[in-house]
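Asker: sequence unavailable; structure follows:
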């Protein structure tokens, strides 16, 4: 080995089928996790897989997840190599990877619409055998099977982890400031006002190298104001970004802008954690992968609360993005590709990843050891069990191309929210170009 159309609607019962597997003290990196690029490095050789050399193109470039995948490839009993690049570079080059005359065999990416879009172009290998009786994914929850299935009914994705989004904070900081997690949206806005009055930045964020982070609050406000069904339909092109429903979302979003870190446009999502570590900022809407960026001695201090309800008539919803692997249809080594995917999706490999990657995600294999789940992860499981609807994230419920339109529109909005109708008109025009491709 070398180390070198509309989305499926998921409810909590389907997603958590076989919930004994759902949780861990640490797992894969964030929603789109960025970081430094990595180069191929040598690892121990071995024998086993009969399909020959297999290449893994890896977007998980944060140090701990990268180390975890390098360890797995180093321990693989066949011939495999891994190449790691920063996620934004990976995203920009993904179509090129898949259409190359010599594509990587296996690639890390995301389940849902974003995978189905590539499958619809004929770019992904049929992985249905891995989901059939005796396959490594045969006993995965039905909702994960649906999320990994293309429009023709083939499975084209192997999910290995997912995680929840919430508003994360430090318990000791809240205690020091004499505040508590809010119970309502009005409480949340009042808490932001109070913290700002004390000289504390209420809301951390990092949209510099990771502009997709601006979609986190958009998603949640749309879920809280208009509901998950409208949100999914909007991202599928069944509604317009110029709708009054979307304008209402940005009007609510604008209320938060005075509370964000004024340096957020120069920070990545990882760097946005530093002011929280220093008690200079208080709360961060982000995925559970955020725990890996806190010092080890602060991780048990991290807690979270769900974005509070805005309209009690709207069903509850949470985001639980799912990650894993797909394979290039153009691989010249389909046998070795299937063997590597079987290895990566096995309970042993998922457990190894859990032990090394140091974030707080949930494994997908029902045989992963759950005995050492942290209280934070147990609380995350409970959150997903008790919500009425589950979505993924903006690009995963739409496409990587539509995410680019959101990045542009929402970063412009955060910099200057004075003309919401114009921002939405430009967003709709850009979205129509994507939908009409």
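Answerer: Done, it's in. Please read all numbers here as calculations on a predicted model, not as lab measurements.
Asker: hey, let's count contacts and neighbours off CA atoms from now on
Answerer: Will do.
Asker: now do the buried residues in the host helix or strand of residue 193.
Answerer: According to DSSP states H and E, residue 193 maps onto helix 185-197. Buried positions in helix 185-197, judged by neighbour count with 16 or more other Cα atoms under 10 Å: 188, 191, 192, 193, 195, 196.
Asker: of those, which pair is most distant in space?
Answerer: Largest separation among the buried residues of helix 185-197 by Cα to Cα: 188 and 196, giving 12.3 Å.
Asker: dropping in the other structure now:
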């Protein structure tokens, strides 16, 4: 998950400098088949995608020529790639990350395909829609963020799942008295803390305010944002110390080792640190309610999927592949190999899911809004050059909230005025 480099590359891409593509597209492609640019260079997702594409080839009798590029390099060069000679279809992200390239005119409108899609919720459709109201994105899987814990620890200690923020803090205090670190926490990479901020903001101020804040439409010096940092400051004494020097893997391992009681992470993260034997002991609950007016309606669930390049050379073949990738059959072919995600299509069912995936599905079933994570819901240059450093600064010195929010707001105005 090299998000810092990902964001740095996206920030550079925001300058729209048309340098030669560093991603080697696949030429004219094989006959009536389709070329696909993939960032799934890690072994598990690479094999999982191969299974899905093989299922399509078997069904359609049309070949898919996959151009897999190192995950980090793909992200760093995506802007140049799309302005050069891109593949017909490529892997990418929902929400603002998709909308950014749609606004630049680099994506193909697939609204007519969406009219035939079935099984996607209104919240998923919204994350697949550009600012112009057209659909560009085929959602494939998501991994919700929640509060993870071990069932056996809660059962042995008699802990109850907290429903609201006061109960959440009370549980943290009790864990601390019991000799546990309440919250496993590592922010060395700069992005893990973003999930905690997002949930605090959405629970205290609502989804609409949070998204407006990410889009530069609300002030970071507002009372609402100050409240978010005040709430977070009240939780920090229960977090692992030295978080800015700890990786997310190390934090998740402390949860796995029963040294910490809880961790705010995405489904993929603790799932990768638990073995098949003890994964059954891993559980989650939604981030607790802060303001009853907003409840727990918003869920943080980054969503990955596919886009069609505006410059696609095999348009009909690309559209045919996208139509297949929107089906439960295609998503289940992937998840059979990679169980640390959940199908975006509700028609995929849960028969093949383990208990944790089923819990994630139930979490999403109650969602009225879906956020995509801070570094996906705002400008990449703002996330990489301001927010990463600001949150790490807060973790290191949580007492200067005034100085922090004033600094963020000043830099935000400069960056968003650059458009």
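Answerer: Great, that's in hand. Predicted model, so just to flag it, every value in this text is computed and none were measured.
Asker: how big's the offset between the helix holding residue 193 of structure 1 and structure 2?
Answerer: Compared with structure 2 after fitting, helix 185-197 of structure 1 deviates on average by 2.4 Å (mean Cα distance after the TM-score superposition for structure 1).
Asker: mind checking the end-to-end distance for stretch 197-214 of structure 2?
Answerer: One end of stretch 197-214 of structure 2 to the other measures 12 Å (Cα to Cα, to the nearest Å).
Asker: what's it in contact with?
Answerer: 218-220, 224-225, 228, 231-232, 287-291, 294-296, 298-300, 369, 371, 373-374, 377-379 (Cα atoms under 8 Å, 6 or more residues apart in numbering).
Asker: quick one: which of the residues you listed sit in strands?
Answerer: 298, 299, 300, 369, 371 (DSSP state E).
Asker: for the counterpart of the third one in structure 1, give me its contacts.
Answerer: Put plainly, it is residue 300 of structure 2. Matched by TM-score structural alignment, residue 300 of structure 2 corresponds to residue 319 in structure 1. Counting by Cα under 8 Å, 6+ apart, residue 319 of structure 1 makes contact with 164, 165, 390, 391, 392, 393.
Asker: now do 10 Å
Answerer: 162-166, 216, 219-220, 223, 228, 287, 384, 387, 389-394 (Cα atoms under 10 Å, 6 or more residues apart in numbering).
Asker: pretty sure residue 203 of structure 1 sits against residue 281.
Answerer: Yes: using Cα atoms under 10 Å, residue 203 of structure 1 is in contact with residue 281, at 6.3 Å.
Asker: quick check: neighbours shared by those two?
Answerer: Jointly contacting residue 203 of structure 1 and residue 281 under the rule Cα under 10 Å, 6+ apart are 169, 195, 196, 259, 260, 261, 272.
Asker: and of these, the nearest to residue 126 of structure 1?
Answerer: Distances from residue 126 of structure 1 to these, taken by Cα to Cα, are shortest for residue 272, at 39.0 Å.
Asker: quick one on the thing from earlier: tell me the one among the shared contacts of residue 203 and residue 281 of structure 1 nearest to residue 430 of structure 1.
Answerer: Comparing those against residue 430 of structure 1 with Cα to Cα places residue 260 closest, at 26.5 Å.
Asker: once you drop chain neighbours, what's closest to the counterpart of that closest one in structure 2?
Answerer: Here residue 260 of structure 1 is matched to residue 239 in structure 2, going by TM-score structural alignment. Nearest residue to residue 239 of structure 2 in three dimensions, chain neighbours excluded: residue 183, at 4.7 Å (Cα to Cα, 6 or more residues apart in numbering).
Asker: what's near enough to touch that neighbour?
Answerer: Counting by Cα under 10 Å, 6+ apart, residue 183 of structure 2 touches 147-149, 172, 175-176, 235-241, 251, 254-255, 259-264.
Asker: so what corresponds to it in structure 1?
Answerer: Checking TM-score structural alignment: residue 183 of structure 2 goes with residue 203.
Asker: please name the nearest non-neighbouring residue to the aligned partner of residue 308 of structure 1 in structure 2.
Answerer: When structure 2 is aligned by TM-score structural alignment, the residue opposite residue 308 of structure 1 is residue 288. Take residue 288 of structure 2 and drop its neighbours on the chain: the residue closest to it by Cα to Cα, 6+ apart is residue 164, 4.6 Å away.
Asker: what kind of secondary structure is residue 159 of structure 1 in?
Answerer: strand (DSSP: H, G, I helix; E, B strand; the rest coil).
Asker: burial check on the corresponding residue of structure 2 for it, number of neighbours?
Answerer: Counting by TM-score structural alignment, residue 159 of structure 1 lines up with residue 139 in structure 2. Residue 139 of structure 2 has 27 neighbours, counted by other Cα atoms under 10 Å.
Asker: do I have it right that residue 139 of structure 2 meets residue 118?
Answerer: No: look at residue 139 of structure 2 against residue 118 with Cα under 10 Å: they stay out of range, at 11.8 Å.
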